[in-house]
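Enquirer: Fold the following.
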Amino acid sequence: MHTRRTPTHRRNRPRTRAAATLLTAALLGTACSAAGGASTSAGAEPGAAQATLAALPTATPAALAPYYGQRLRWRDCGAPGFQCATMKAPLDYAKPDTGDIRLAVARKKATGPGKRIGSLLVNPGGPGGSAVGYLQQYAGIGYPAEVRARYDMVAVDPRGVARSEPVECLDGREMDAYTQTDTTPDDAGEQDELVGAYKKFAEGCGANAPKLLRHVSTVEAARDMDVLRAILGDSRLNYVGASYGTFLGATYAGLFPKRAGRLVLDGAMDPALPARRLNLEQTAGFETAFQSFAKDCARRTDCPLGAKGTPPATIGKNLKSFFTRLDSRPVPTGDADGRKLTESLATTGVIAAMYDEGAWQQLRESLASAMKEKDGAGLLILSDSYYEREADGGYSNLMSANAAVNCLDLPAAFSTPDEVREALPSFEKASPVFGEGLAWSSLNCTYWPVAPTGEPHRIEAAGAAPVVVVGTTRDPATPYPWAKALAAQLSSGHLLTYDGDGHTAYGRGSACIDTAINTYLLRGTPPKNGKRCA
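Expert: All right, here's what the predicted structure looks like:
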């Protein structure tokens, strides 16, 4: 699934399981393998008997003592005030003597005034988003001054991500081909091409990182955070995680409830859902967001999808018709590498704009250019931003890491293309605009070279300090019901609701949300459970 912040608001990159195309819905994954098994199957419905993520022993095992006791060598890096270091963690926590993995860490020390509270670890989501990049480009300079004054702002790229021994599956040209693969196959030949693309992606990951792929789970990344907590000298972990980062933070709280400090989980995921259900509910989330965009578009004279006053349902049909035309007749983009705007790239571009209502004007202009002037450059820019494609044709490892984590954390949503076809009606009901493509995109983990280690499970974190769970009512990537579900699961969860559009809420313009979160981070006082903000 997708969970990341929007390309225009490059703070948090949640994503989806669907590595392959895109943004799809298998966002999650939850793993209990290291801390207690889950008995629910991939196809189980919510409400079925499930295991709860079990806490790890409070005492540090002797075999892990060298990791917990290591000292980091900090060096200046990036903009003034930032420092970087490399920490070691065991590749396999079950066999810590079999090798290390090196993880990139960055920090910006508390600026004062005021007494230092401790370290504040941040994660932007994905999975696959660079926390170090997020810290250096946004959090370390853009978080409220009073928060940066009292906390050392800290980030670690999770294993397999960005600077932390990144998983790499395809080169730039191969990724270009992959992102253009048709995810709405019309016949057996196109279906075979899509399956072939997923297999090639998976084979590339398996060939380039066969050992690492078995050890990039969310449970392992959460355990890495506890090692970092100890290295930094903090008795408790203070943390702000967005999108997938909420699953990572909740997993930490479940494994180490007594070490969980002030945790903010913004744009929350529900770890109890199996992959297919996650993908289906995320599909509905994108439809909810699109309907909000459509209503806004219908009020404007520059809406390319219908005249002023056009019903939102008609606007959706018009967009779907545009996608269908692109399926057979892609439009030029002026791209130096000769790429045209295909149905898949256009769909990705539109989905990318759903993450932030601030991108809606850009989307209207891009759609108008593509539909009326046969110029797909604007939508291609949105799509490239989503995939983190650079001007030179290279890509970050976001999509590779996204698949590696998600496909390890949860059993695949579908076992065969036939299962996807059977599920198409439910996905198309959830979203007439995006349902078909998101259903097929949920097939990508089916061909993954490594068996999943996780299962759906509840996270209760009994004994943890208050945890603030934030949900946005029209969030496309992490639908609001997920925040309600996670807050209800957590024994000390406090639900904070933003009645608005876009993905996540903190730092996106609501003074009510920001004040509630800042008060919690600075004073330890959580908002009243159920508090709502506009």
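Enquirer: okay, CA-based contacts and neighbour counts for the rest of this
Expert: Noted.
Enquirer: isn't Asp92 right up against Thr98?
Expert: Yes - with contact defined as Cα atoms under 8 Å, Asp92 and Thr98 form a contacting pair (7.3 Å).
Enquirer: quick one: contacts for Cys77?
Expert: Each residue near Cys77 by Cα atoms under 8 Å, 6 or more residues apart in numbering is listed here: 83-84.
Enquirer: if I look at it, how far off is Val132?
Expert: The span separating Cys77 from Val132 equals 11 Å under the rule Cα to Cα, to the nearest Å.
Enquirer: returning to that earlier point: neighbour count: Asp92 and Thr98, which is higher?
Expert: Neighbours per residue (other Cα atoms under 10 Å) separate Asp92 from Thr98, with Asp92 holding more: 17 against 10.
Enquirer: Which of the helices or strands spans that one?
Expert: Under the assignment given by DSSP states H and E, Asp92 is not contained in any helix or strand.
Enquirer: Tyr498 now?
Expert: strand 493-501.
Enquirer: Kindly provide the distance from Lys115 to Ala242.
Expert: The spacing between Lys115 and Ala242, counted by Cα to Cα, is 26 Å.
Enquirer: between those two, who's got more neighbours?
Expert: Neighbours of Lys115 and Ala242, each counted by other Cα under 10 Å, are more numerous for Ala242; the result is 33 against 10.
Enquirer: residues making contact with stretch 104-111?
Expert: Contacts of stretch 104-111 (Cα under 8 Å, 6+ apart): 81-87, 116, 132, 135, 140, 148-157, 163-164.
Enquirer: mind redoing it with 6 Å?
Expert: Taking Cα atoms under 6 Å, 6 or more residues apart in numbering as the criterion, the residues outside stretch 104-111 that touch it are 81-86, 132, 148-157, 163-164.
Enquirer: So what's the residue count around Tyr244?
Expert: Tyr244: 36 neighbours (other Cα under 10 Å).
Enquirer: Neighbours of the closest residue to it other than its chain neighbours, how many?
Expert: On the basis of Cα to Cα, 6 or more residues apart in numbering, the spatially nearest residue to Tyr244 that is not a chain neighbour turns out to be Gly125, at 4.3 Å. A total of 30 residues lie near Gly125 under the criterion other Cα under 10 Å.
Enquirer: Ala65 now?
Expert: A total of 11 residues lie near Ala65 under the criterion other Cα under 10 Å.
Enquirer: Okay, and it sits in which element?
Expert: Using DSSP H and E, the element containing Ala65 is helix 65-68.
Enquirer: the helices in the stretch 251-400 of the chain, which residues?
Expert: Listed in chain order, the helices of the stretch 251-400 of the chain (DSSP state H, counting those that start in this stretch) span residues 275-298, 312-328, 343-353, 360-372, 377-387, 398-409.
Enquirer: To check against the first, give me the structure of this:
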Amino acid sequence: MILDARRSPARCTPDRRSTALRTPVVVLVAGALLVLAGCTTPAKEQAPVVGSTTGPAAEQAPEGFEAYYGQTLEWTECEDGLQCATASAPLSWQDAEAGTIELNLVRNTANAQDPSARIGSLLVNPGGPGASGAEFVRSDAASDGALFGERLQDAFDIVGFDPRGVQDSTAVECLDDKGKDEFLTQSFGTTDDELAAKADAYREWGEACAKNTGDLLGHVDTQSAARDIDMLRAVLGDDTLNYLGYSYGTQLGATYAGLFPERAGRLVLDGAIDTTLSADDISKGQAVGFENALRAFVEDCQAGTECPLVGTVDDGMRQVRAVLDEAYERPYPTTGSDREVTQNLAFYGVARTLYSQGDWSFLAQALTEVIDDGTGDLLLTAADSYNDRNLDGTFSTNSSEAFSSIGCLDDRGTSNLDQMREEAAAIEEAAPTMGTFFAYGGLTCAEWPYPEVEQEFDLQAKGAPPIVVIGTTNDPATPYVWAEGLADTLDSGVLVTYEGEGHTAYSPSRSCVADVVESYLVDGKVPDDGVTC
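Expert: Here you go, the predicted model:
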């Protein structure tokens, strides 16, 4: 299983964008973004809205795709003073005749009254793959600018978009809510029979995605999404792309820079993914990342007065593992529903709280409940938040569907069982508490109905201007070493280090990181490589 980076049922979203988990009502989606109503009309099958197809934007288009680059967006006012629009994109960037899909956009226009102080558009992506950029911008507006600093809001039209396959764009569909709930609840062991059952479950999931999504399922890869971004850049009227991406959004941004280095403007990649790593490398890296984050939690918990984990830190780690192992043999009952907390849900619940130090107190309460009372209500609350599951059994997003669909096209681990067993042993040695949950990830995509997409972009993004890469020293989902790797891989990469806990670093409330990010995006001031906050 891979969490919050390239594939698996999870999302990557910045931790400060959250309010701490609270009970008993689930008010948060994964990464703790508030769930807000959409403002766009349902997707329609239609040709692009064509403006001038002979202007500068259309001239930048690949042959046959001029109408997409030349389209005119029809912006309408929607909630919180935002503007909404729908852009048309080709189903396939290799075949202009294959059909048309739609991309959902939300824009918060620049606040600056002086037109000369406005730079243009800043496209943002909160991660995933599968997180909604449109919801991200709505969340900022609803929280009075908690996500983007005033300097960014003054200078830029901040534009969030749902990538192809995601949410209110033309979306991937797999199972109905009941089927999806059952899929996310099931747990699997590591015997031959149990692994075969896991492979069957993911094969059936992929078959359902293919049946209910159609040809789109073969075209939701990151390279196609990066080509969509270039089209959006042109349609928005920007000569170069200004971009702020988090977690998986850093992979998307690095891919854009590799495809269009001459059109890259000011790019900031926060919570970076090392694009040179394989899916199997990603699994091991995340296992260690979550192991380290859990250890930091246990140390903090035991330093307090109301921690259920006793003895040494190692003892506390083993107690957490015992909680997870017990859930496999005997799922925890809940007092608030007839649902049980399986091992998979228990793991989701623990992992969800490790994205932000602000949620550690919730994890302590959840573990206290399990250890003292034998019930899992709080772990279930966290797991449901992680999976975007509402109390009534519906799901607020299609993030799980998009996550696996995008990831299986981008890169997939080995499907050789003997090799997976060797890798599982190495993962569990490196991460004794959490490692087992990151093993055998190759089964996820082993029988995916569409092939992996061939890499077409330059990993080094030669010719691109400086690209700011940010890493947090104890980030569980995108370990700091990945930021070092991406900054080193990119010819123009500039590494910024945030010393702290949690997933991603930029926040208006973190003055040092905010100054670095905003000075670069607004003023073009390139930070010193290796600067630390």
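Enquirer: Could you pull out the buried residues of the helix holding Ala65 of the first structure?
Expert: The neighbour-count check on helix 65-68 of the first structure (16 or more other Cα atoms under 10 Å) flags 67-68 as buried.
Enquirer: The helix or strand following that helix vs the second structure, average distance?
Expert: Counting by DSSP H and E, the next helix or strand C-terminal to helix 65-68 of the first structure is strand 75-76. For strand 75-76 of the first structure, the mean distance from the matching residues in the second structure following superposition reads 1.3 Å, by mean Cα distance after the TM-score superposition for the first structure.
Enquirer: do the same with stretch 225-232 of the first structure
Expert: On superposition with the second structure, the average gap between stretch 225-232 of the first structure and its aligned counterparts reaches 0.7 Å (mean Cα distance after the TM-score superposition for the first structure).
Enquirer: In the second structure, what stretch matches that stretch?
Expert: On the basis of TM-score structural alignment, stretch 225-232 of the first structure is assigned to residues 229-236 in the second structure.
Enquirer: contacts for the matching stretch?
Expert: For stretch 229-236 of the second structure, contacts defined as Cα under 6 Å, 6+ apart pick out 57, 69.
Enquirer: Highest mean neighbour count out of the helices of the stretch 251-400 of the first structure?
Expert: Using mean count of other Cα atoms under 10 Å, the stretch among these with the greatest mean number of neighbours is helix 398-409 (a mean of 31).
Enquirer: Just give me how far that helix sits from the chain centre.
Expert: A distance of 10 Å separates the C-alpha centroid of helix 398-409 of the first structure from that of its chain, computed with Cα atoms, centre = their mean, to the nearest Å.
Enquirer: average gap between that helix and the second structure?
Expert: Helix 398-409 of the first structure: mean distance to aligned residues in the second structure after superposition is 0.4 Å, counting by mean Cα distance after the TM-score superposition for the first structure.
Enquirer: What's the end-to-end length of stretch 119-132 of the second structure?
Expert: Start to finish, the residues bounding stretch 119-132 of the second structure are 24 Å apart (Cα to Cα).
Enquirer: In the first structure, point out the residues matching that stretch.
Expert: The counterpart of stretch 119-132 of the second structure in the first structure, counting by TM-score structural alignment, spans residues 117-130.
Enquirer: Going by neighbour count, which residues in the matching stretch are buried?
Expert: Neighbour counts using 16+ other Cα under 10 Å place 117-130 of stretch 117-130 of the first structure among the buried residues.
Enquirer: and the residues you listed as CSV, adding secondary structure?
Expert: Formatted as CSV, the entries for those read as follows, by DSSP: H, G, I helix; E, B strand; the rest coil:
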residue, secondary structure
Ile117, coil
Gly118, strand
Ser119, strand
Leu120, strand
Leu121, strand
Val122, strand
Asn123, strand
Pro124, coil
Gly125, coil
Gly126, strand
Pro127, coil
Gly128, coil
Gly129, coil
Ser130, coil
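Enquirer: residue contacts, Phe156 of the second structure?
Expert: Neighbours of Phe156 of the second structure in contact, by Cα under 6 Å, 6+ apart: 110, 118-122.
Enquirer: For those residues, work out which two are farthest apart.
Expert: Arg118 and Leu122 (10.9 Å; Cα to Cα).
Enquirer: Tell me the counterpart of Asn208 of the first structure in the second structure.
Expert: In the second structure, the residue paired with Asn208 of the first structure according to TM-score structural alignment is Asn212.
Enquirer: Now for its match, how many residues are close by?
Expert: Every residue meeting other Cα under 10 Å relative to Asn212 of the second structure is counted, giving 16.
Enquirer: dump the residue contacts of Arg532 of the first structure.
Expert: Residues near Arg532 of the first structure by Cα under 6 Å, 6+ apart: 497-498.
Enquirer: returning to that earlier point: what's the distance between the residue nearest to Tyr244 of the first structure and Tyr498 of the first structure?
Expert: 19 Å.
Enquirer: Over to Ala294 of the first structure?
Expert: For Ala294 of the first structure, the distance to Tyr498 of the first structure (Cα to Cα) stands at 20 Å.
Enquirer: Ok, Leu135 of the first structure next?
Expert: Going from Leu135 of the first structure to Tyr498 of the first structure by Cα to Cα gives 24 Å.
Enquirer: repeat for Asp327 of the first structure
Expert: Taken as Cα to Cα, the spacing of Asp327 of the first structure relative to Tyr498 of the first structure amounts to 37 Å.
Enquirer: The match of Asn208 of the first structure reaches Glu173, doesn't it?
Expert: Yes - between Asn212 of the second structure and Glu173 a contact is recorded at 5.5 Å, counting by Cα atoms under 6 Å.
Enquirer: and the residue nearest in space to the middle of the second structure, what does it touch?
Expert: Among the residues of the second structure, the one closest to the centroid is Gly128, at 1.7 Å (Cα atoms, centre = their mean). For Gly128 of the second structure, the set of contacting residues under the criterion of Cα under 6 Å, 6+ apart consists of 4, 11-12, 248.
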